[in-house]
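A.B. asks: whatever this is, show me its structure:
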Amino acid sequence: MWGGTIACVVLLAACGLATEDPQVPSTPPQDDLSSPSVTSTPTPSGTGPDSTSGPPATSEPSTTQPTSTTTGGTGPTTSTGAPDLEGFLPPGEQSVQDPTGQVDLVVSDVRVGAQPGFDRVVFDLAGTGTVGWRVEYTEEPAQDGSGAPVDLAGDYVLAVHIQGTGLPGAEETVYDPPQLLVPGTGLTEVTEVLRLTPFEGQLNAYIGVASEQPFRVSRLDGPERLVVDVAHG
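C.D. replies: Presented below is the predicted three-dimensional model:
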């Protein structure tokens, strides 16, 4: 009798072990600046050359580009391989996209990188909603509110108006310092990037460039990012 009871207990314990389902850690999202999965494409407007020469709204850059090595805002991102130059707009055109959802975003970082055929600037975003933007070359870059002129290295300035941004909480230091200047070290066209602070739901940033070249704007999610590429001359 005791022998049968022990065998039953052992059998039940074995069954309990067999039904356990251990937790499997999830894989964190990757941030590959050289091969973005574009979820939104530029919407050209303005008085520049014909904007219909770019790819359709559903097109995406090639996913066969090589993996890049990324750094923070003070260093470049480099990669090698064939350049991906689809979707670039000529100077004089404007790339526009409205924000969507309950948008309340902050620009948590600004990073730059050298890619085959173009320089890349990435604005890291945190918060809720989908970012909007208006990007175009400007002859009169200025600070919000005061209207004070912005002076950057380079002969031309690409204005990046990031829409859907709000002020962070009092305990947050994301905009400390209020003006962040990121040098374009190791880049071909981008000389430096100036990030200002939000003003009336919009944050302005300015990209100094050596010459007026075609540009491309795209959005990435997981996490939310705004990407601006400037073609090499």
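
A.B. asks: can we go C-alpha only for contacts and neighbour counts from here?
C.D. replies: Noted.

A.B. asks: residue ranges for the helices of the protein, please.
C.D. replies: Under the criterion DSSP state H, the chain contains helices at 2-18.

A.B. asks: mind listing the strands for it?
C.D. replies: 44-46, 93-97, 100-115, 118-130, 132-138, 156-163, 180-183, 190-195, 202-209, 215-220, 225-231 (DSSP state E).

A.B. asks: would you turn these into a markdown table with mean neighbour count and distance to residue 6?
C.D. replies: Compiled in a markdown table, the strands of the chain are given as follows (neighbours: other CA atoms under 10 Å; distance: least, CA to CA, whole Å):
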| stretch | mean neighbour count | distance to residue 6 |
| --- | --- | --- |
| strand 44-46 | 17 | 77 |
| strand 93-97 | 21 | 71 |
| strand 100-115 | 21 | 61 |
| strand 118-130 | 21 | 58 |
| strand 132-138 | 21 | 68 |
| strand 156-163 | 23 | 70 |
| strand 180-183 | 20 | 71 |
| strand 190-195 | 24 | 72 |
| strand 202-209 | 24 | 72 |
| strand 215-220 | 24 | 60 |
| strand 225-231 | 23 | 61 |
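
A.B. asks: second input sequence below; structure requested for side-by-side comparison:
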Amino acid sequence: MTRSARRATVALVVVTVGGGVAACSDDPDPGPSPSPSVATSSAAPTASPTASATPGPSTSSPAATAIPTPAVPAGFALTDVMSPRFPDLGGDLGGVGIVRVGRHSGYDRVVWEFPGAGTPTYRVRYVDTPIADGSGDVVAVTGDAFLEVLITSVGIPDDGVARPADPTASALTGTVIAEANAIFGGFEGYGQSFIGVRDRERPFKVSALAGPTRLVVDIATG
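C.D. replies: Have a look, this model is predicted:
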């Protein structure tokens, strides 16, 4: 075989082998390879754990200690006290009311005693300022609260009758009464006195007694 014939034969073999390789692919063209999908996480961000607050020292104020309210004896109050017929005049008590102070369990007592036998009418109340009935002048009374006592019917003292003494400081020691005044005569039938009470307005009660005629004001000490 000549050199030219051998070249033609080799070329023919190469062409035949190449065509066979191409004929072995029976699958359709899949097209371009898709890009690998990248998983994107849509999960919400994990919340940071809540830090537990370390309790510090307690700043709450301790419970206030309740101050007990003093017990008020039965029948005592802070309101004005009047006899049923006041301001009508009562029986003739005379012109002088001597005064004394006594101590009792739970209260201190102020008593005015009159020489007459009539039944008194009265009004007892706390006032901001002691004012003299008739003149309108301020009356100097020792104490932190002031009870005004009006009582009827008080006349003019007899000639030569001295004004009764008020309780002494030693008689008032240990009581809630800073001052108490005797009654000496009246203005238009009304006798007037004041009780100076220590510290504050305190509950009180009033009563009228006979044999002898007396007006009694009891003041709670609690």
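
A.B. asks: using a markdown table, lay out the strands of the first structure together with distance to residue 5 of the first structure.
C.D. replies: Formatted as a markdown table, these follow (distance: least, CA to CA, whole Å):
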| stretch | distance to residue 5 of the first structure |
| --- | --- |
| strand 44-46 | 78 |
| strand 93-97 | 72 |
| strand 100-115 | 62 |
| strand 118-130 | 59 |
| strand 132-138 | 69 |
| strand 156-163 | 71 |
| strand 180-183 | 73 |
| strand 190-195 | 74 |
| strand 202-209 | 73 |
| strand 215-220 | 61 |
| strand 225-231 | 63 |
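
A.B. asks: out of those strands, nearest to residue 9 of the first structure?
C.D. replies: Nearest to residue 9 of the first structure, of all these, is strand 118-130, at 52.9 Å by CA to CA.

A.B. asks: tell me, the closest one lands on which residues of the second structure?
C.D. replies: Aligned by TM-score structural alignment, strand 118-130 of the first structure falls on residues 107-119 of the second structure.

A.B. asks: so where does residue 6 of the second structure fall, helix or strand?
C.D. replies: Using DSSP states H and E, residue 6 of the second structure maps to helix 3-23.

A.B. asks: which part of the first structure lines up with that helix?
C.D. replies: Under TM-score structural alignment, there's no match for helix 3-23 of the second structure.

A.B. asks: isn't residue 101 of the first structure right next to residue 127, touching?
C.D. replies: No - with contacts counted by CA atoms under 8 Å, residue 101 of the first structure stays clear of residue 127, the gap being 11.5 Å.

A.B. asks: what is the equivalent residue in the second structure for residue 96 of the first structure?
C.D. replies: Match for residue 96 of the first structure (TM-score structural alignment): residue 82.

A.B. asks: residue 203 of the second structure: neighbouring residues, count only.
C.D. replies: By other CA atoms under 10 Å, 18 other residues sit near residue 203 of the second structure.

A.B. asks: with residue 6 of the second structure instead?
C.D. replies: There are 11 residues near residue 6 of the second structure, going by other CA under 10 Å.

A.B. asks: do the one 3 residues further on as well
C.D. replies: For residue 9 of the second structure, the count of nearby residues is 10 (other CA under 10 Å).
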